[in-house]
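Trainee: need coordinates for the following:
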Amino acid sequence: MAHIEQHTADAGATILPSRQSSDDDVEKSSSEVPNTEGTFYQNQMGPKPKRKHFFSSLDPSYAAAVHRDAASVEYTEDEERAVKRKIDNTVLPLWGASYVFNQFDRTNIGNAHVIKAFNDNYGITDNDKWTLALSIFYVGYCLLEMPANILQRHIGANRFFFLALTFWGIASLSFVYARGYAGLLVLRVLMGIGEAGYYAGMIYYLSFWYKRHELAMRISLCMTGTLPGAIGGLLAFGLVRAHTSILQGWQFLFLIEAIPTLIMAVMILFFLPSFPFSATFLTPRERAIAQARLNRDHRPQSHGGMTGWQGFKAVISDLNAWLFMLVYASFNVGVATVSYFLPTLIKGLGFSSINAQGLTVAPYFAGWFMVFFQAWHSDRTRDRGWHIMLSCTISFVGYIILATSVQKSVGAAYFALFLVVGGNYSLFPLVMSWAANTFSPTSKRGVGTAFIVSISNCVSIASPQVYFDPKDSFRKGHAISAGGVYPSNSTFIDE
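Mentor: Next up, the predicted model:
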């Protein structure tokens, strides 16, 4: 039985001097003017933070000013709800949309694989070549995960994610005209490099805005792969039928799903605030309230504290980080394989290539309700462990049904896919929100979430190889996946 303890963060942010006045002058002035409005120190700072160049960091004195104002601001519950609503309406739509496009670009190769013309174009002649193309994605992804999150902390979320979306968007678009198996492998590596830091970075970023008991539901709203999977299945069902003298159906699939990613990259750059202290959609008082409500919950730091290297050493010496990594890795085997193999598994039940695309919609759509309910109820009850065990059990049962019934009953096998999708994907917001709440200070949180994702995805390098025997309807793969998810189910996590 493993036990993961939840830690609270440090007492507060490092206080840095203002650029325009000394600490003594500011403290003297503040003793004469009560700061219950939460704007005094920010008013000393002048205009919004400026940068010298694209890769430079924001002036940390602005973060210090917001933290100082947050220490003394007084506000009502209605004001807090209003601030949270503004954050929800600004941050979540941008994240949710970017994640949908991320899932399109990541999983459209699975939809394309059931189309013969795609396999002919890229020289995918057997299952071994197919699984290698899937696995190679995770090489750059794992190696660059932690450095990417350190870069995000330095330059800010909007610039980091602009670079990430642009990089993988161009790589995804290149699938339209690339040829040959070598070209496929190169593009898969580039996709992995572009997506490195994206998942962990989103969780790291959201932890700056939301309390611990608010985080899981927000992650589920922004980062569930089930809703994009349903939409992607519908798009694939229609797009693979399209044919012109220039492009075939599978090429339209990559083209139509890559262009929105590049558009979203520009929107992220201009509309997503780098950090809460630089959020222009909030007034100075609202920025202080946004920081104060988190300080009373877990005291995050947007700047200051450990360096990236100190954060890394703190993470690898923390038993909790390794336990979270074990849980994440155990269910990530299933998530990685389902996202790529679901159309293939459905086609293997006896459906045509086109109908298999459409039949992916229902498991993903039902899974979305499972993801949202688990995250909502987990936040409401402030429990993570028992919810994680429930999701693992549902996924485990689904894999057992697939392993024993896939050749006997089409209906039972298709129903089992509902359980597998809902169980696997609902684990992501539960585990990662808990991890983000546990690690402190901020530099450790950023490295910690990246550590969990990067080390766990080393398992994902091998996960496509789990489905190595299509002649047996992948029954061995289902059994291995059931064994993979079992460690999460058997690891009792008590908050």
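Trainee: going forward, measure contacts between C-alpha atoms and count neighbours the same way
Mentor: Fine.
Trainee: what is the helix or strand harbouring residue 201 packed up against?
Mentor: According to DSSP states H and E, residue 201 maps onto helix 198-206. Other elements packing on helix 198-206 under the criterion 3 or more CA pairs under 8 Å, 6 or more residues apart in numbering; DSSP states H and E are helix 137-155, helix 157-173, helix 212-223, helix 410-438, helix 442-462.
Trainee: this one next, for a side-by-side:
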Amino acid sequence: MIPSRIPPVRTSQSFAPPAVAASKEGDIVAEKRLLRQLDLRILPAVALMFTLWSLAGNLGNAIILNADTGDSFLQVLHMSTHQFYAVAAASSLTTTLFQVPSNYMLKYFSPSYWLAFLMLGWGATLMVMAASKNYITTLFLRLLLGAFEAGLTPGVVYFSTFWYRCQERSLRIAFVYASATLGGAFGGSIAYGVASLNGVRGLEGWRWLFLIEGVPSILLAILVYFFLPSFPETSSWLPPDDRALAIRRMKQESSKSLSHDKITWAGAKSTLKDGRLYLHYLLSMVSCIPPISLALFAPTIINGLGYQGRNAQLFAVPPFAASFVATLGLSVVADKYRVWSMCCLVSYVIAGATFIVQGTLPPTAFKARYVLLCFGAMFSTIPVGPMPAWFTSNLRDTNATTLAIAFSSTLTTGGGVIGVFLYKPSEAPGYRTGHYTNGGLLFFCAACTQLLRMIYKRRNKELQIGQNPWIV
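Mentor: Reported below is the predicted structural model:
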């Protein structure tokens, strides 16, 4: 006779002596303390770097700043539409070329030195752009700006693998990446105020904008150089016990990226031959096109919704502010339940639908189009945290981590070049081509995400006993 109630099976933890249980509890407390120290030391500086980077690379506000008085960036430099496209895309070209070398430089020189150098370079370049007199000079400076900006995105993702476990990265990467959307929000607010400086000391408003946005990058570069920690092994600011814990934590990760690990040619070839990584690269490239196109053209699109002059700058703030909040909120969910890919999949579908609907609305439906613009910006930006966390959690050694992150970021920048050309002035104010293209690209991203989920599920079924599972 089968008993009606089977007594619970005691796990090995039930037999643990009090000393062992206390030790485990002490480890948890120590790890939480370590994470607090890391977050306070790393996240504010890196998030501010992304905010300033977003300000430096975005021409969107300069395009329409003081256009009503004939003093905008395009009007003063007498640029044609095609010349503006070339200037806007120039930084993406050099960023694409220099991202892989930059990731190697970051490991060779250490993150604090290399990231500080990059910030100093782009801050100085942005300030020099304020003195631009013609198209050729501006084009050259944008190429130089892109070379300095190249190392930030892949460098920060790579840097996070030195300090955080995969289940700890999504929210933190999301916070850092979402700070770039704050750059879009602050950019509109700054441009609104700078518009009143037009003509002061003989300088147009956009020149003041470049000067004001360049100075903070130079100042932050100095702080990053002295205070940003590079590797757990060299972190003299941590107490010995915490430093040992930081090193031990990362040795337990499947993607080991400690400072002493060497990058080998054999490992690099293995990474290059891994087919599923190329699907990740493609996803990274395509998924960045909608948010980048909006970052550049949101003020112009809003200008076509009936909000003119300085008001167009102010109304560019809510879409980016909403993106920041939503990105952090969904990343908390993704980290807590380890559903990084699912958060991305759902976000891509919703964002794609909002862009398609925007394209079908009449140009005069100002309020509906503005609300959909906010939702499109929000849901197309949400994956910036979960997607890198999912990607890096499925990298298994220092070769894959160093090389794959740089390749992924390089193609992301290549996608940014495409985003420059989506919203054509001739299609104002409806911009149907831009909206339909973004919608289609986001649905494509959803399909790629689902295909990757299927690949990882199949790989998990083929694992041998003792092998680390792939993150679905």
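Trainee: looking at the helices and strands packed on helix 198-206 of structure 1, which is closest to residue 481 of structure 1?
Mentor: Residue 481 of structure 1 sits nearest to helix 410-438 of all these, at 9.9 Å, using CA to CA.
Trainee: which positions in the closest one come out as buried?
Mentor: 410, 412-438 (16 or more other CA atoms under 10 Å).
Trainee: export the helices and strands packed on helix 198-206 of structure 1 to TSV and append columns for distance to residue 309 of structure 1.
Mentor: Output for these, formatted as TSV (distance: least, CA to CA, whole Å):
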stretch	distance to residue 309 of structure 1
helix 137-155	9
helix 157-173	19
helix 212-223	26
helix 410-438	18
helix 442-462	9
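Trainee: for the residue opposite residue 49 of structure 2 in structure 1 once aligned, what are its contacts?
Mentor: Under the alignment by TM-score structural alignment, residue 49 of structure 2 pairs with residue 98 in structure 1. Going by CA atoms under 8 Å, 6 or more residues apart in numbering, residue 98 of structure 1 touches 261, 264, 265.
Trainee: what's the first helix or strand after the helix or strand containing the second one?
Mentor: Secondary structure assigned from DSSP H and E places residue 264 of structure 1 in helix 249-271. Taking DSSP H and E as the definition, the helix or strand that follows helix 249-271 of structure 1 towards the C-terminus is helix 284-295.
Trainee: map residue 111 of structure 1 onto structure 2.
Mentor: Checking TM-score structural alignment: residue 111 of structure 1 goes with residue 61.
Trainee: quick one: secondary structure of its match?
Mentor: helix (DSSP: H, G, I helix; E, B strand; the rest coil).
Trainee: mind checking how far it is from residue 159 of structure 2?
Mentor: Residue 61 of structure 2 sits 31 Å away from residue 159 of structure 2, taking CA to CA, to the nearest Å as the criterion.
Trainee: more crowded one of those two?
Mentor: Taking other CA atoms under 10 Å, residue 61 of structure 2 and residue 159 do not tie; residue 61 has more neighbours (29 against 24).
Trainee: residue contacts, that one?
Mentor: So residue 61 of structure 2 contacts 187, 188, 191, 296, 299, 313 (CA under 8 Å, 6+ apart).
Trainee: which of those residues also appear as contacts in structure 1?
Mentor: Counting by both residues aligned by TM-score structural alignment, their matches' CA atoms under 8 Å, structure 1 reproduces these contacts from those: 188, 191, 296, 299, 313.
Trainee: in strands only, show me those residues.
Mentor: Using DSSP state E to define strands, no part of those is located there.
Trainee: return the subset of the residues you listed lying in helices.
Mentor: Counting by DSSP state H, these place 188, 191, 296, 299, 313 in helices.
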